[in-house]
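*Asks:* with the sequence up front, the predicted model follows.
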Amino acid sequence: MASIKQFQVTFDCADPERVARFWCEVLGYVVPPPPKGFASWEEFNRGLPAEQQGSAFACVDPSGVGPRLFFQRVPEGKVVKNRVHLDVRVGTGLVGAERLAVLEAECARLVALGAVRERLLLADEYNESCIVMRDVEGNEFCLD
C-alpha cells in the first residue's frame, strides 16, 4: 500500500481570505501566486460567478515543508468545539518560566491580530504549559 506524505488542512469559515491571512501571520505562511493568466487573486476572483467569488483562499509554507492551509466558505457558522485543532509550537524544548514567557509573548502578538485568549493550562506531571486560543472566526488552537 502506498504511503501518503502530503496533506492539506481545510478550514470551514465565513470569510476565507480574512482567516487565511490571519494564519499566514501566525505561521509565517504566504499566499501562493494566482493561477496562470491572472495578475492577482482579485483578478481571478472577478472572473468567477458571483456566488463563487470569495468562496476560497489558501496559504502555504514558503519553505515547502508545512502543509497547505485551505479555507472554504460555508453557509453555517461555528457552533461547537472543534474536533481537530492546530497546536502552534512556539515553546518546543522550553520549560517553566522561560516557556511561559515565550507563550505569553506570542499570545499577545496573536491577540493584536484578532485572536482571543481562552485560558492558560499550566504544566502538570504529563504535559507542559500551553495557552488555548481562538482564531478570528472562533476556531480553537493552542500555543504549545
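*Replies:* Great, that's in hand. These numbers come from a predicted model, not from an experiment.
*Asks:* from here on, contacts and neighbour counts on C-alpha atoms
*Replies:* Fine.
*Asks:* please enumerate the helices of the protein.
*Replies:* Applying DSSP state H to the chain gives helices spanning 16-27, 41-46, 96-112.
*Asks:* closest one to residue 70 among these?
*Replies:* helix 16-27 (7.6 Å; Cα to Cα).
*Asks:* follow-up on the earlier one: how about the helices of the chain in CSV, adding distance to residue 88 and mean neighbour count?
*Replies:* Shown next, in CSV, are the helices of the chain (distance: least, Cα to Cα, whole Å; neighbours: other Cα atoms under 10 Å):
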stretch, distance to residue 88, mean neighbour count
helix 16-27, 8, 19
helix 41-46, 27, 14
helix 96-112, 10, 15
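*Asks:* ok, which of the ones you listed comes nearest residue 83?
*Replies:* Between the helices of the chain, helix 16-27 lies closest to residue 83; by Cα to Cα that is 18.4 Å.
*Asks:* hmm, who's touching that closest one?
*Replies:* Helix 16-27 has contacts (Cα atoms under 8 Å, 6 or more residues apart in numbering) with 13, 29-31, 54-60, 69-73, 88, 110, 113-114, 135-137.
*Asks:* now residue 88: closest residue in space that isn't a chain neighbour?
*Replies:* residue 143 (4.9 Å; Cα to Cα, 6 or more residues apart in numbering).
*Asks:* now stretch 122-139, how far from the centre of its chain.
*Replies:* 15 Å (Cα atoms, centre = their mean, to the nearest Å).
*Asks:* how about residues contacting it?
*Replies:* Where contact means Cα under 8 Å, 6+ apart, the residues beyond stretch 122-139 that reach it are 13-14, 18-19, 22, 78, 81-82, 85, 95-96, 99-100, 103, 107, 114-121, 140-144.
*Asks:* ok, structure two:
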Amino acid sequence: MALIKQFQVTFDCAEPRRVARFWCEVLGYVLPPPPEGFATWDDVDRELPPEQRGAWSACVDPSGVGPRLFFQRVPEGKIVKNRVHLDVRVGTGLVGAERVAVLEAECARLVDLGAVRVRLLLADEDNESCLVMQDVEGNEFCLD
C-alpha cells in the first residue's frame, strides 16, 4: 500500500503577505511562527536582501490537519483561469434554499475581506449549488 504524502498548495501572486492574510481569514488558518531567533516575520525580512523581502508567505491549519498554503511572489500577473482551485466547504450536507443562504452569507463575509463574487451556480440533477468567487488577486475558488 502506498504511503500518504503531505502536500502544500502553492499560489503564484504579486503580494504574498496580503494573499496569505486573506486565506487565513477565509479558512481559519494562521501564519506560521517565524524561525527561531526572530520575534516577527518583519525581523526576518530585515535580514534578507531587498529583492527577497516579502517574496513569500504561508498559512497553516492551527490544528495541523489541513494542507499548508504557500504564496510566492512572481513577476507576471494572472492571465487566465486557474487550472486548480480550492473548494471552501461551507454548505456540506445542506440542500436547496438552506444551502444557498449559507453560501450567500459566507460570500458576503468574504467580499468584506476583498474577495469578488463571480456567480452562483444553482443545483441541477447532478450537483448541489455552489458559488464561484475570486480572492484578492483574482484566483478563482468556490464556496461549496
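*Replies:* The structure has been received and is ready for your questions. Predicted model, so just to flag it, every value in this text is computed and none were measured.
*Asks:* can you give me the TM-score here?
*Replies:* Once superposed, the chains reach a TM-score of 0.98 (TM-score structural alignment, normalised by the length of the first structure), with 144 aligned residues with a Cα RMSD of 0.8 Å.
*Asks:* related to what we said a few turns ago, buried only: go through the contacts of helix 16-27 of the first structure for me.
*Replies:* 13, 29-31, 54-60, 69-73, 88, 110, 113, 135-137 (16 or more other Cα atoms under 10 Å).
*Asks:* contact partners for the closest residue to residue 13 of the second structure other than its chain neighbours?
*Replies:* Nearest non-adjacent residue to residue 13 of the second structure, counting by Cα to Cα, 6+ apart: residue 73, 5.1 Å away. Neighbour list for residue 73 of the second structure: 12-16, 54-56 [criterion: Cα under 8 Å, 6+ apart].
*Asks:* which among those residues gets closest to residue 1 of the second structure?
*Replies:* Nearest member of the contacts of residue 73 of the second structure to residue 1 of the second structure, counting by Cα to Cα, is residue 12, at 33.4 Å.
*Asks:* now do the same contact list for the closest residue to the closest one other than its chain neighbours.
*Replies:* In this structure, residue 12 of the second structure finds its nearest non-sequential neighbour in residue 72, 5.2 Å apart by Cα to Cα, 6+ apart. Neighbouring residues of residue 72 of the second structure by Cα under 8 Å, 6+ apart: 10-14, 16, 55-57.
*Asks:* just tell me what residue 72 of the second structure corresponds to in the first structure.
*Replies:* Residue 72 of the second structure maps onto residue 72 of the first structure when the alignment is built from TM-score structural alignment.
*Asks:* now that match: how far from residue 54 of the first structure?
*Replies:* Residue 72 of the first structure sits 9 Å away from residue 54 of the first structure, going by Cα to Cα, to the nearest Å.
*Asks:* straight-line length of stretch 79-95 of the first structure, end to end?
*Replies:* Stretch 79-95 of the first structure: ends 34 Å apart by Cα to Cα.
*Asks:* got the contact list for that stretch?
*Replies:* 27, 99, 102-103, 106, 128-129, 139-144.
*Asks:* spatially, which two of those residues are the most separated?
*Replies:* Counting by Cα to Cα, the most remote pair of the contacts of stretch 79-95 of the first structure is 99 and 139, 23.6 Å apart.
*Asks:* now the strands for the first structure?
*Replies:* Ranges of strands within the first structure are 8-13, 56-59, 68-73, 86-88, 116-121, 130-134, 140-143, based on DSSP state E.
*Asks:* before we move on, the earlier item: include distance to residue 64 of the second structure when you put the contacts of residue 73 of the second structure into JSON lines, please.
*Replies:* Conversion of the contacts of residue 73 of the second structure to JSON lines gives the following (distance: Cα to Cα, whole Å):
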{"residue": "12", "distance to residue 64 of the second structure": "23"}
{"residue": "13", "distance to residue 64 of the second structure": "24"}
{"residue": "14", "distance to residue 64 of the second structure": "27"}
{"residue": "15", "distance to residue 64 of the second structure": "25"}
{"residue": "16", "distance to residue 64 of the second structure": "21"}
{"residue": "54", "distance to residue 64 of the second structure": "24"}
{"residue": "55", "distance to residue 64 of the second structure": "24"}
{"residue": "56", "distance to residue 64 of the second structure": "20"}
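*Asks:* I appreciate the help and will end here.
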